[in-house]
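Participant: Would you be able to build a 3D model of this:
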Amino acid sequence: MKFGGSLISSIDFPEKISLVIFFAGCPLRCPYCHNPELLKNGKDIDVESIKRKISSSKDFIDAVVLSGGEPLFQEKEVEEILKHAYSLGLKTKLDTNGIYPKKLNSIIKYLDYVSLDVKAPFTKYKEIIGKNVGSEVKESMKILNKSKVYLECRTTYVPKLMTKNDIVKIAKEIDCDLYTLQQFRNETVLDPYLKNIEPPKVEELKKIAKTVKNIVKKVKIKTIEGEYTI
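Facilitator: Predicted coordinates for the structure are as follows:
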């Protein structure tokens, strides 16, 4: 598999200590991507070594989180790792851009939690990230809504690339247990142009979150300063 690294985290799976495994490779080229080094690169390793790492960590972790890149770019390895984590009684979480609904459906039985990136209103994906995949993301959301998986939808708010009205439209289109509005950060981005765009202020994000609070079930904001439930 193409491996992008790993770490132990107390924040990637809420209220759980998790081993986060980063998969390299992604078919999208979002201009504000904060892990551009994982788009193509990655270390070739045997999936068995990842399974051994999970086994050796099981006494001090509660969960395994698969992130990226886009994990489902390597769906066979994802399924094998999820099966192994489940066999050890660990909780599992997938971070995904949602463009592979069929692949997602095939491994959903091994998942407890999914963070689904909703990068734009479904009809504006081409305009905002350059690829018309909104219908695939919408289908992934529908599949997850039919399951028992806890679903978090999350959007990175990038000023000038999107508007506050885009966030309101997204809120009206999604159906999830939690909607997370993430603060854009300009330190590491794929498109150099975005380095000149100031990240939104925390108070601005809080104001937007309050606007959509009555539309979604639950909303929080995630910033460099911390997380806030609105």
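Participant: rest of the way, CA atoms for contacts and neighbours
Facilitator: Will do.
Participant: so where does residue 186 fall, helix or strand?
Facilitator: Assigned by DSSP states H and E, residue 186 falls within no helix or strand.
Participant: where's the closest residue to it other than its chain neighbours relative to residue 153, distance?
Facilitator: Distances taken as Cα to Cα, 6 or more residues apart in numbering place residue 195 nearest to residue 186, at 4.9 Å, with adjacent residues excluded. Residue 195 sits 25 Å away from residue 153, going by Cα to Cα, to the nearest Å.
Participant: between the two, who's got more neighbours?
Facilitator: residue 153 (24 against 15; other Cα atoms under 10 Å).
Participant: Where does that one fall, secondary structure wise?
Facilitator: With DSSP H and E as criterion, residue 153 is part of strand 150-157.
Participant: Report the secondary structure state of residue 108.
Facilitator: Using DSSP: H, G, I helix; E, B strand; the rest coil, the secondary structure recorded for residue 108 is helix.
Participant: here's the other one to compare against:
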Amino acid sequence: MGTGEILKISGIVDLSTIDYPKHASAIVFLSGCNMKCGYCQNYETITTNISEMTAEEVFNGMDLMFAESLVISGGEPTLQPEAVLELAKLAKEKGFPVKLDTNGTNPDLVEKLVLNNLINYIAIDVKAGFDNYEKITGYKKEIKEDILKIIDICKKAGVFVECRTTFIPELMDESDIGEIAKTVKNCDLYTIQQFDIEHAYDKEMEKLKPISEDELLSLGKLAKNYIENVKIKTLSSEIPII
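Facilitator: As a prediction, this is how the structure comes out:
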């Protein structure tokens, strides 16, 4: 680490109040992804808008006056493991807690982050019921065991684990949510997110019928049968399931 490795960056946000709960955060979006989800809002950006810089250049270029944490996101940031390690190390040197957004395909990197005390919060995007993965993401490998391994590693180390699912009407149903909730039941928080039709990468998805808040609440209550802390996230609000 600290070798000045070149990072492929698709975006930097100096200040966000919504990406790390209870923290103002800076966000670095690493480019590239090993999935191709039609509903992705970032796909074009992460595959075409790429800058190359070192981790030091990333930090030197950010206005960190108000940020108090770092979120490493993507794309799928763990495709650039050394970049994630360098960013997390620099953040820790500044006293920043670190959150990683991931699709769960690189448990080995997560284990390295945990062992080196470089991570405080992980958010795993669990895309669908596990038989439905290839249809939703184009990802052909088995992923269930990788996600379970990440949850186990983090729980043992006291790293907060959020699992989250963007619910896609017509391509998913309540059986997806039931299967996911049963599988990731040991996570600290499960979030079911409303699909943002207007900003989907695949324009065919604009034809899908939007899911209502009531339908999301119903899915949240289903997940609550297996997981203590569940919330739904609409395009405008977050609602905990009581």
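Participant: Find the helix or strand that the alignment partner in the first structure of residue 92 of the second structure is a member of.
Facilitator: Aligned counterpart of residue 92 of the second structure in the first structure: residue 86 (TM-score structural alignment). Element membership of residue 86 of the first structure, judged by DSSP H and E, is helix 75-87.
Participant: same deal with residue 27 of the second structure?
Facilitator: Under the assignment here (DSSP H and E), residue 27 of the second structure is part of strand 23-30.
Participant: what range in the first structure does that strand sit on?
Facilitator: Under TM-score structural alignment, the match for strand 23-30 of the second structure is residues 16-23.
Participant: what comes up buried for the matching stretch?
Facilitator: 17, 18, 19, 20, 21, 22, 23 (16 or more other Cα atoms under 10 Å).
Participant: list the contacts for the residue nearest to the fifth one when sequence neighbours are not counted?
Facilitator: Meaning residue 21 of the first structure. Among residues not flanking residue 21 of the first structure along the chain, residue 6 sits closest, at 4.5 Å (Cα to Cα, 6+ apart). By Cα atoms under 8 Å, 6 or more residues apart in numbering, the contact list for residue 6 of the first structure reads 19, 20, 21, 22.
Participant: what's the second one in contact with, if anything?
Facilitator: Which is residue 20 of the first structure. Applying Cα under 8 Å, 6+ apart, the residues near residue 20 of the first structure are 6, 7, 8, 9, 12, 64, 65, 66, 67.
Participant: Looking at those, state which has the most neighbours.
Facilitator: That'd be residue 64 among the contacts of residue 20 of the first structure, by other Cα under 10 Å, with 28 neighbours.
Participant: Check the alignment and tell me where it lands in the second structure.
Facilitator: With TM-score structural alignment as the matching criterion, the partner of residue 64 of the first structure in the second structure is residue 70.
Participant: same question, residue 114 of the first structure
Facilitator: In the second structure, residue 114 of the first structure lands on residue 122 (TM-score structural alignment).
Participant: other SSEs contacting the helix or strand encompassing its match?
Facilitator: For residue 122 of the second structure, the host element (DSSP H and E) is strand 121-125. In terms of contacts (3 or more Cα pairs under 8 Å, 6 or more residues apart in numbering; DSSP states H and E), strand 121-125 of the second structure is packed against strand 98-102, strand 160-167.
Participant: Since that was my last question, I'll sign off now.
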